[in-house]
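**Student:** Sequence and predicted structure are below.
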Amino acid sequence: MTEITHRFVEANGLRMHIAEAGQGPLVVLLHGFPECWYSWRRQIVALAEAGYHVVAPDQRGYGQTDSAGEDAEKYTRLHLAGDIVGLIDTLGEQQMVVVGHDWGALVAWDLAMMRPDRVRGVVALNFPYWPRMEGDLFKVSPPDGTFYIEYFLQPGQAEAEMEQDVSLFLRKMYYTVSGEAPERVSAAFSVFPSGMRFVDALSNPDKLPDWLTERDLAYSAQQFERTGFRGGLNWYRAAPLNWELMGAWNNAPLLTPALYIMGERDVVTGFPGYQEVVANMVAAAPQLKEPLLFPGCGHWTQAERPEELKNALITFLKDLAYVPTAS
């Protein structure tokens, strides 16, 4: 099997850890919350064996990459996109296909929107194209409950809960928003009762899903036991500043070839305004391919549907004439 190697590079003023494999045209894979490069382990190997140079970084504030400190102002969308432009500069590459999941999808969309000269194509998992998000859209808690993102916006609170038992939190988090969780369990994730801790609203499975092993869980827990969750949560907390900074891209079209993939049972589909955002994405992106819906899949697309995702990515790359290295 193809070996994944690791190294550190300088990117946008950060010491960035990357996992990589293969040779050929560059494909960059961007993780979301709460994950790291490891979420792409299956796709790194599959795409490398298909003839591509695949790079999956730990993004700012995650894994073995530098933290930018505890100030959320250092985690804006401009910083995050700049990190990846700095990465491909360091790699000596002019263009990439960028694939992102969750928050990584937002970074991928931003790269395609801001630097179409460097992005040959973009694939986004779970998060639709949304060029300028109002910070108030995160504050939609009903009178008797709390929307989880609004909870995350309070500095110190969420990370203190998560860090009490990192392994247990991740176990519950990965299960609760997966396709294996019952609908009522997944629904309780986004809005939980007032007065309850977020971690207590998550469900602890009797048994891990087949796609998540104890070894996988231990690796992820080790990363967050070292870094804590402040860096990842600061991506959420930069939302008000993002609204100010993204004014130049208000209602911006997305002109790069693009593909959007969604899990049928992903809780994101039930978020306020989701359907409107998807409709706006389709209207704003003339080179968007027909969106793909993976039946029965929850939020963790790379782990829950690795074979379907591999096939979709390779088809997209071939359609771009993004020519792989000859075997």
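**Tutor:** That came through, no problem.

**Student:** From here on, just use CA atoms for contacts and neighbour counts.
**Tutor:** Fine.

**Student:** what's around Asp83, how many residues?
**Tutor:** 22 (other Cα atoms under 10 Å).

**Student:** meant to ask about Val185
**Tutor:** Val185 has 16 nearby residues by other Cα under 10 Å.

**Student:** Name the nearest residue to it, sequence neighbours excluded.
**Tutor:** Counting by Cα to Cα, 6 or more residues apart in numbering, Thr176 is the residue found nearest to Val185 once chain neighbours are left out, at 6.2 Å.

**Student:** try Tyr75
**Tutor:** Per Cα to Cα, 6+ apart, closest to Tyr75 is Trp235, 5.5 Å.

**Student:** the helices in the stretch 1-150 of the chain, which residues?
**Tutor:** Here the stretch 1-150 of the chain has its helices, by DSSP state H, counting those that start in this stretch, at 41-49, 77-90, 103-114, 148-152.

**Student:** Same question for the stretch 151-300 of the chain.
**Tutor:** 157-162, 166-176, 183-190, 198-201, 214-227, 230-237, 239-245, 274-284.

**Student:** any idea which of these is most buried?
**Tutor:** helix 230-237 (a mean of 24; mean count of other Cα atoms under 10 Å).

**Student:** was I right about Gly22 contacting Glu49?
**Tutor:** Yes - contact criterion Cα atoms under 8 Å: Gly22 and Glu49 qualify, at 6.8 Å.

**Student:** which one of these two has more residues nearby?
**Tutor:** Between Gly22 and Glu49, counting by other Cα under 10 Å, Gly22 is the more crowded of the two (23 against 19).

**Student:** list the contacts for the more buried one?
**Tutor:** Thr2, Leu47, Ala48, Glu49, Gly51, Tyr52, His53, Val54 (Cα atoms under 8 Å, 6 or more residues apart in numbering).

**Student:** here comes the other one, which I'd like you to weigh against the first:
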Amino acid sequence: MRVELSEVTLDVEVSGEGPAVLLVHGFPDSHRLWRHQIPALNAAGFLTVAPTLRGFGASDRPEGGPEAYHPAKHVGDLLELLARLEVDRFHVVGHDWGSGLAQGIAQVVPDRVASATLMSVGNLAAILAAGWGQRQRLWHLSMFQHEGLAEEWLSREDFARLREMLDDHAEAEAVLEPLRAPGGLTAALQIYRSGLSIETQLAAPPVLPPLSVPAMGVWSVGDRFLDERQMVDTGAHVSGSWRYERVEDAGHWFPLDQPDRVNELLLSFLKENG
């Protein structure tokens, strides 16, 4: 379904009944990232709300440069979406950039968040403090900042470089398709340019209030972009209960690689905090 908000219209999948679970994808995905989790959550008695973020997939791509894609804009979209759906209290689950947005939501409306599940990406301060090895894994963050050059490099030879980055993505061809549309790749990259500028990457780790909601961090052994330390150390930035889990035999996109394991972890954690 398409849900019209004050600034954008989002492509959203809403299904099931019961306590609400907001599922937030990252780059360069859409709500299809969660296609294995949604049926399992619905069968277990949860309402799932899985939006495609502005700039991605079939959702709107607003004009206005990087500022139109600042993480705060995404958080605003998600909270407005929940209001349109008359959802008050909810669990939030985020992968990649979606994890960062999940943490932002939990900071803004902690009284409404029953739990937060952070997949792959931990606390920003923990990432920036994780050492040189972690920064090397995130080399692409700086490259993505250069509008025009990044798009040309990534799309050259039928997206050969982006295909390399998506080498372990189970649905790489499907997520590449929206990026072929005019402006599609730029819109998807704007969240990096607004939320992780070069200045942000070089600055001292930000001092943010700890997450006060129950939180679970999930990291996959085969992740090429994030190391385990940044997720383990995220626990130091959580004042609520903290649970850490590893997923074996999976890459960065482990909700697609190991759906049964991910569903098991999610259902266990959500029921603990229902």
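**Tutor:** Thanks, I have the structure now. All values derive from a computational prediction rather than experimental measurement.

**Student:** circling back to that earlier point, which one (most neighbours) among the contacts of Gly22 of the first structure?
**Tutor:** The residue in the contacts of Gly22 of the first structure with the most neighbours, by other Cα under 10 Å, is Val54 (28 neighbours).

**Student:** That one maps to what in the second structure?
**Tutor:** Using TM-score structural alignment, the partner of Val54 of the first structure in the second structure is Thr48.

**Student:** Against Leu124 of the second structure, how distant is that match?
**Tutor:** In this view, Thr48 of the second structure and Leu124 of the second structure are 27 Å apart by Cα to Cα, to the nearest Å.

**Student:** how much space between the residue nearest the centre of the second structure and Thr117 of the second structure?
**Tutor:** Residue closest to the average C-alpha location in the second structure (Cα atoms, centre = their mean): Gly98, at 1.6 Å. With the distance defined as Cα to Cα, Gly98 of the second structure ends up 10 Å from Thr117 of the second structure.

**Student:** if I pick the closest residue to Gly18 of the second structure other than its chain neighbours, what's in contact with it?
**Tutor:** By the measure of Cα to Cα, 6+ apart, the closest residue to Gly18 of the second structure outside its immediate chain neighbours is Phe46, 4.5 Å from it. Counting by Cα under 8 Å, 6+ apart, Phe46 of the second structure touches Gly16, Glu17, Gly18, Pro19, Ala20, Val21.

**Student:** what do you get for Glu304 of the first structure?
**Tutor:** Listed by Cα under 8 Å, 6+ apart, the contact set of Glu304 of the first structure reads Ser178, Gly179, Trp211, Cys297, Gly298.

**Student:** Repeat that for Thr301 of the first structure.
**Tutor:** With Cα under 8 Å, 6+ apart, Thr301 of the first structure has these contacts: Leu125, Met262, Gly263, Leu309.

**Student:** still contacting in the second structure, which of these?
**Tutor:** Contacts conserved in the second structure for the contacts of Thr301 of the first structure, counting by both residues aligned by TM-score structural alignment, their matches' Cα atoms under 8 Å: Gly263, Leu309.

**Student:** Out of the contacts of Thr301 of the first structure, grab the one that's most surrounded.
**Tutor:** Leu125 (27 neighbours).

**Student:** got a list of what the residue mapped onto that residue from the second structure touches?
**Tutor:** Using TM-score structural alignment as the criterion, Leu125 of the first structure maps onto Met119 of the second structure. Contact analysis of Met119 of the second structure by Cα under 8 Å, 6+ apart lists Val93, Gly94, His95, Asp96, Ser99, Gly217, Val218, Trp219.

**Student:** Counterpart of the fifth one over in the first structure?
**Tutor:** In this case it means Ser99 of the second structure. Match for Ser99 of the second structure (TM-score structural alignment): Ala105.

**Student:** ok, that match touching Phe33?
**Tutor:** No - using Cα under 8 Å, Ala105 of the first structure is not in contact with Phe33, being 10.9 Å away.

**Student:** and these two? which has more neighbours close in?
**Tutor:** Ranked by neighbour count (other Cα under 10 Å), Ala105 of the first structure and Phe33 place Ala105 first, with 26 against 15.

**Student:** for the more buried one, what are its contacts?
**Tutor:** Leu30, His31, Gly32, Val99, Val123, Ala124, Leu125, Asn126, Phe127, Pro128.

**Student:** likewise Met262 of the first structure?
**Tutor:** Met262 of the first structure neighbours (Cα under 8 Å, 6+ apart): Leu125, Asn126, Phe127, Pro291, Leu292, Leu293, Phe294, Thr301.

**Student:** swap in Phe192 of the first structure?
**Tutor:** Phe192 of the first structure makes contact with Gly145, Thr146, Phe147, Tyr148, Phe198, Ala201, according to Cα under 8 Å, 6+ apart.

**Student:** Count residues in the vicinity of the second one, would you?
**Tutor:** Which is Thr146 of the first structure. Thr146 of the first structure has 22 neighbours, counted by other Cα under 10 Å.

**Student:** one step back: how close does the residue nearest to Val185 of the first structure get to Asp58 of the first structure?
**Tutor:** 24 Å.

**Student:** Repeat that for Asp83 of the first structure.
**Tutor:** Asp83 of the first structure is 11 Å from Asp58 of the first structure, where distance means Cα to Cα.

**Student:** just Asp89 of the first structure next, same as before
**Tutor:** Distance from Asp89 of the first structure to Asp58 of the first structure, by Cα to Cα: 17 Å.

**Student:** okay, those two: which has more neighbours?
**Tutor:** For Asp89 of the first structure versus Asp58, neighbours defined as other Cα under 10 Å are more numerous around Asp58 (23 against 16).

**Student:** which non-adjacent residue is nearest Tyr244 of the second structure?
**Tutor:** In this structure, Tyr244 of the second structure finds its nearest non-sequential neighbour in Gly217, 4.9 Å apart by Cα to Cα, 6+ apart.

**Student:** That neighbour corresponds to which position in the first structure?
**Tutor:** When the first structure is aligned by TM-score structural alignment, Gly217 of the second structure is paired with Tyr260.

**Student:** now do Thr9 of the second structure
**Tutor:** When the first structure is aligned by TM-score structural alignment, Thr9 of the second structure is paired with Arg15.
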